[in-house]
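J.: one predicted model, sequence on top.
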Amino acid sequence: MKQWETSELYREVKSRPSEDGSLPFQKDSEGINTEARRRCLHLLEYSPRTIYQLKKRLMEDGFSAEQADDAVQYAESFGYVDDGNYAMEYVRTGCQKKSRRQLYMQLSSRGVDKESIEDALEAYADEQENTVRRLARKRLTQKPPRTEEDFLKAVKSLVSKGFPYEMAKRAVWELRDEYGSTNE
């Protein structure tokens, strides 16, 4: 017995039929091996994944593209795979530390479609101002600024993380009075 055959998700899905009425983990009429379905559910048990990530991983594990597609569709039929929800959750957890641009690029590289990314980013648009202020404060606390150049370095640091220049500059300059500058 494979390790993932004992998992909770496997046991839950094993006990209920899919949308087409077939029992889980049986070869269907086309003879597609259900091993890919099992592997897909096992992968989802450890962390949420996008459709692209699942298909890629299944093919890396030696399953054909057809088997990978079938397995992902099977997981989707139970609601275990949803790129829109994945994007929302990823942005919700990442918006505290990353810029909008970083989040967009990371989700894009994970195969999430542009529309889902934009919807998720729009839902957390207000968080970007708070994030840039928090990161500016952290930067200025870790390396207390002594000169005007130190403040500019803090702005550059935020811009390099993907924040717009004006937003980074405004956040650093708001904190400037608090930290002061010796050479003005």
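T.: Right, received. Where do you want to start?

J.: from now on I want contacts and neighbour counts done on CA atoms only, so please keep to that.
T.: Will do.

J.: and the helix or strand hosting residue 57, how far out from the chain's middle?
T.: According to DSSP states H and E, residue 57 maps onto helix 51-60. How far helix 51-60 lies from its chain's middle: 15 Å, per Cα atoms, centre = their mean, to the nearest Å.

J.: against that first model, consider the following:
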Amino acid sequence: MSSDELKARALRSLAQRDHSRAELARKLAAHGEADAVEAVLDRMAELGLLSDTRFAESFVRSRAARLGERRLQHELAQRGVDPDTINEALRSELGESEQARARDVWARKFGRAPGDAKEWARQARFLITRGFSADVVKRVLKEPFDESA
């Protein structure tokens, strides 16, 4: 595939949504040589069309209302964003505290306190799979059950 065709393919992908550099490289790798792909990626970055920082901020902004910090970090890392960029995006885009966001997610899904230990565990698993830490989950659910009782 020629350089112009690679550029056109990259522009089409970027027109649909922001991509991380690693994501776009994976998409273009099947269509051109590694050197040609890197040249296209460099040119897109020079033009300001490709930015891992912008991608990470947009990603966090769009998913922060439903996911915890750990899950956001993991998903960005899977998309090839470096840890410093991830931390900067999380710092700049997460307006509410982790506990407030967890409480909102919990309230939308459940809305009422768990009635027994089994329900508490189900709600806790839900929040943990959304990427909230165990400490935050305990505070949100207020650990109402004492197993020794």
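T.: It's in. From a predicted model like this one, the values you see are computed outputs, not experimental measurements.

J.: which strands or helices does the helix holding residue 57 of the first structure pack on?
T.: Contact analysis of helix 51-60 of the first structure by 3 or more Cα pairs under 8 Å, 6 or more residues apart in numbering; DSSP states H and E lists helix 35-46, helix 65-77 as its packing neighbours.

J.: between it and helix 65-77, how big is the angle?
T.: 140 degrees (axes from the mean of the first three to the mean of the last three Cα atoms, to 10 degrees).

J.: so which bits of helix 51-60 of the first structure are buried?
T.: Neighbour-count burial for helix 51-60 of the first structure, counted by 16 or more other Cα atoms under 10 Å, picks out 51-52, 54-55, 57-59.

J.: center of the first structure - which residue?
T.: Residue closest to the average C-alpha location in the first structure (Cα atoms, centre = their mean): residue 90, at 3.7 Å.

J.: so which strand or helix has the corresponding residue of the second structure for that one?
T.: In the second structure, residue 90 of the first structure lines up with residue 59, judged by TM-score structural alignment. Assigned by DSSP H and E, residue 59 of the second structure belongs to helix 52-63.

J.: quick one: the next helix or strand after that helix aligns where in the first structure?
T.: Going down the chain from helix 52-63 of the second structure, the next helix or strand is helix 69-78, by DSSP H and E. Mapping helix 69-78 of the second structure onto the first structure (TM-score structural alignment) gives residues 100-109.

J.: pull the number of nearby residues for the residue nearest to residue 28 of the second structure when sequence neighbours are not counted.
T.: Nearest non-adjacent residue to residue 28 of the second structure, counting by Cα to Cα, 6 or more residues apart in numbering: residue 37, 6.4 Å away. Neighbour count of residue 37 of the second structure, defined by other Cα atoms under 10 Å: 23.
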